[in-house]
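A.B. asks: predicted structure and sequence below. I'll ask about it afterward.
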Amino acid sequence: MSYTVDRELLPDIKVIGVGGGGGNAVNRMVNANIPGVTFVAVNTDAQALATSDAEMRLRIGEKLTKGLGVGGDPTRGERAAEESRAELEELLNGAEMVFVAAGMGGGTGTGAAPVVAEVAREVGALTIGTVTTPFAWEGMARTRAARGGIDKLREKVDTLISIPNSRLLESCPDEYTMEEAFEMADDVLRQAIQAISNIISQNGAINLDFNDVRTVMSEAGPALLAIGDAEGENRAAEAAKKATSSPLLDQTINGATNVLFNVTHDGNLKLRELDIAARVIAEVVDSTANIIFGTVIDPSVGDSVHMTVIATGFSETQAPTVGLTQSRESKPRPVALELPGISDEEDAELPAFLRRNIRSMNEISANGDREARMAERR
């Protein structure tokens, strides 16, 4: 049984797309119908804002830019954000979680994103940066600008997920156009944000889930994003293996002390499949790691399983990067994970973090049943 919660009871989650790249990513997220999230486009370019699908839009640096953008200059992007700092504070006031999405290397995204993140943390929001870095063919100047922007942004967020487009390109089919490659980068940002927000917005255990996510992401530093897809007999385990091994990089999530993973499936995923996938992840991270998970049912994925893993809490000697496999565009809908009854014996064999989630879901379902019966009596 799925137990839904009034949106007023959900934490205030905002996704701020800064600049052109961030705005494009927000448009993709809006079209993916991610629930429980408010989307905001922030830009210096009035024309770009006019075509945004975001429900809220803010033009920054009006005096400085006259709505014409910053010409690819990150310094002007930063100045534009500082000019509109009061408007940003008003926009973000009350937010409990803020995602700052941007494409690094341009002017507005690179320069303004750190200011947006700083304001978000000042109002008390858990702040997560999700950014892409330039493709190699975009030139060294853009790459240097991106590096500088990321260095600044890292100091202003709780957690930073940085996705290198050059690595992403390695997983693109040969026939992909430039536009399709950029769309793929936007979609990876969407997957990262949706994996986190679904943990909070689904199942109804709002306070517990949000606190768990805060534990994983608060002041966590660099994060590793890993994505795996698989289908067939051992689909869940194979998806988990692909994600945890980060196949495009010589990097795994080994040693992570905080892990969040989200599983997208067609609704027919068995408890034992989830158990095996969870064990794959638990075996490669730190033995004391805090692990939380969520699920999304998306009938369009068919027989395949899509796994998104976000890992934090690495030691200073480790350098988390991004692991990616080819992703499939989808429009998932979050629901409570419906699990068959299991015996105490079987329950004892499950990983502790999996047992906690199952019990929480069972309590939610029971509460929902009780409320329905009470409503019928009234």
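C.D. replies: Now that the structure is in, tell me what you want to look at.
A.B. asks: going forward, measure contacts between C-alpha atoms and count neighbours the same way
C.D. replies: Noted.
A.B. asks: could you measure from the closest residue to residue 220 other than its chain neighbours over to residue 203?
C.D. replies: In space, and not counting its chain neighbours, residue 220 is closest to residue 159: 5.3 Å by Cα to Cα, 6 or more residues apart in numbering. From residue 159 across to residue 203, the span is 24 Å (Cα to Cα, to the nearest Å).
A.B. asks: one more to weigh against that first structure:
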Amino acid sequence: MTQRWNIQAKRDATMQNFAEEVEYKPVIKGVAVGDEACNILDTLIELGIHGVDFIITGTERCQLEQSVASVKVRLGHVQPRITLNPHEMTGADCESVKHIGKALADADMVFIISCLDDACGHDATVRIADYAEGIGAGVMCLVALPSHHEGTAINGGAQEALGILQSRHSVLVLPNGILVRSIIGGITDLVTKQRFVGIDCVDLKESIFRYMDIKVGVGMASGGNRAVEATKMALASPLLAGFDVAKAQSVVVSASVGKDASMEDFAGVDRLVRENVPDSTDCTIGLYNNGETGDQFAVMLYCCDSQKYPRKALIPQLPESLENDNQADIPPFLRT
């Protein structure tokens, strides 16, 4: 009797573990780097993005104190640039890095928002992106470049940082901050909301996050032929001006609608997208419930190009002079 009870207990425990695995939801982080990006992130929090934890980093103490984000990390409060070079790192830099590392340690996907509007932001954006990808997270950098009136030094540094980011990570250059909610939400909602046709986190890492150059098109439509019309708008979006969708190596479609979704909607999107790209293009299409009551159909089209090359040793180790005996306070990827 005891043996039979033990077998049943093991079965129950196995089923419970299986249920926990099935219910697992990816951990998604949104990181704002720099004071201007913090304003964008605060707006995102107010608008609401389902299933995303937000972190802000900046140089101004008052900016951090006023932010509604739950995790705040101050950068560059000893010197104007945060350095992650083991030979130049100060104790203050070490503390900043440890806080960022702890905040990102369990992330599956990381969206980094940066306006590259100061020297600290240039350096920190690159380093944080390197760290996030180094721990295995899918990383996308949403970058808004500073305006020309901010001076040659700021713009020159921004272009240099952008070049480094584009050589290592998935980068989408923003025409303005208004689109950030749609761009991030179009990806995160695919894995956090009720799905009619699902895409999981692994699929997204393969179809978006392993490409360096990303362009996005947006389309919305209502009525009887809404899915096809919204897809046409996305394919012809001004945001894709100068980019040939047919040359994309990967295309990801994030489609959303209310509860009245149908397979006819999905089939219309799938057919039209595949008609516009060659058979060699990797097409991934997801359809989810946006929770709205109307019949509006929305399409976010992510066109990805320039596949990443395998990289190693992006994450420097902490210098011995800054180490302490409390290894538990140092994220795993920073331990020597």
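C.D. replies: The structure has been received and is ready for your questions. Just so you know, these numbers come straight off a predicted model, no measurement behind them.
A.B. asks: TM-score for this pair?
C.D. replies: Overlay of the two chains. TM-score (TM-score structural alignment, normalised by the length of the second structure): 0.73; 280 aligned residues with a Cα RMSD of 3.1 Å.
A.B. asks: ok, back up a step: wait, the residue nearest to residue 220 of the first structure touches residue 217, no?
C.D. replies: Yes - assessed by Cα atoms under 8 Å, residue 159 of the first structure is found in contact with residue 217 at 5.8 Å.
A.B. asks: what is in contact with these two at once?
C.D. replies: residue 128 (Cα atoms under 8 Å, 6 or more residues apart in numbering).
A.B. asks: what about the strands in the stretch 1-150 of the second structure?
C.D. replies: 28-33, 52-58, 71-74, 109-114, 138-143 (DSSP state E, counting those that start in this stretch).
A.B. asks: so what touches the second one?
C.D. replies: With Cα under 8 Å, 6+ apart as the contact definition, strand 52-58 of the second structure has outside contacts at 27-35, 38, 41, 45, 64, 69-76, 103, 121, 188.
A.B. asks: and these, which of them are buried?
C.D. replies: Among those, those buried by neighbour count (16 or more other Cα atoms under 10 Å) are 27-35, 38, 41, 45, 64, 69, 71-76, 103, 121, 188.
A.B. asks: one step back: want to try JSON lines for the strands of the stretch 1-150 of the second structure, with distance to residue 219 of the second structure as columns?
C.D. replies: Listed next are those as JSON lines, based on distance: least, Cα to Cα, whole Å:
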{"stretch": "strand 28-33", "distance to residue 219 of the second structure": "24"}
{"stretch": "strand 52-58", "distance to residue 219 of the second structure": "24"}
{"stretch": "strand 71-74", "distance to residue 219 of the second structure": "34"}
{"stretch": "strand 109-114", "distance to residue 219 of the second structure": "22"}
{"stretch": "strand 138-143", "distance to residue 219 of the second structure": "20"}
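A.B. asks: which position in the first structure pairs with residue 182 of the second structure?
C.D. replies: Alignment note (TM-score structural alignment): residue 182 of the second structure maps to residue 191 of the first structure.
A.B. asks: for that match, which non-adjacent residue is closest in space?
C.D. replies: Here the residue nearest residue 191 of the first structure, using Cα to Cα, 6+ apart, is residue 308, at 7.4 Å.
A.B. asks: for the aligned residue in the second structure for the one you found, what are its contacts?
C.D. replies: Aligned by TM-score structural alignment, residue 308 of the first structure pairs with residue 300 of the second structure. Contact analysis of residue 300 of the second structure by Cα under 8 Å, 6+ apart lists 182, 183, 186, 216, 217, 218, 219, 234, 253, 254, 255.
A.B. asks: can you confirm residue 300 of the second structure is in a strand?
C.D. replies: Yes - according to DSSP: H, G, I helix; E, B strand; the rest coil, the state of residue 300 of the second structure is that of a strand.
A.B. asks: how close does residue 82 of the second structure get to residue 275 of the second structure?
C.D. replies: For residue 82 of the second structure, the distance to residue 275 of the second structure - Cα to Cα - is 48 Å.
A.B. asks: likewise for residue 189 of the second structure?
C.D. replies: Applying Cα to Cα, the value for residue 189 of the second structure to residue 275 of the second structure is 26 Å.
A.B. asks: just residue 8 of the second structure next, same as before
C.D. replies: 53 Å.
A.B. asks: how about residue 105 of the second structure?
C.D. replies: Taking Cα to Cα, one finds residue 105 of the second structure at 41 Å from residue 275 of the second structure.
A.B. asks: what residue in the first structure is paired with residue 24 of the second structure?
C.D. replies: Checking TM-score structural alignment: residue 24 of the second structure goes with residue 9.
A.B. asks: chain neighbours aside, what residue packs nearest to its match?
C.D. replies: Using Cα to Cα, 6+ apart and skipping residues adjacent in sequence, the residue nearest residue 9 of the first structure is residue 206, 8.0 Å away.
A.B. asks: can you count the residues close to the one you found?
C.D. replies: As a burial measure, residue 206 of the first structure scores 17 neighbours (other Cα atoms under 10 Å).
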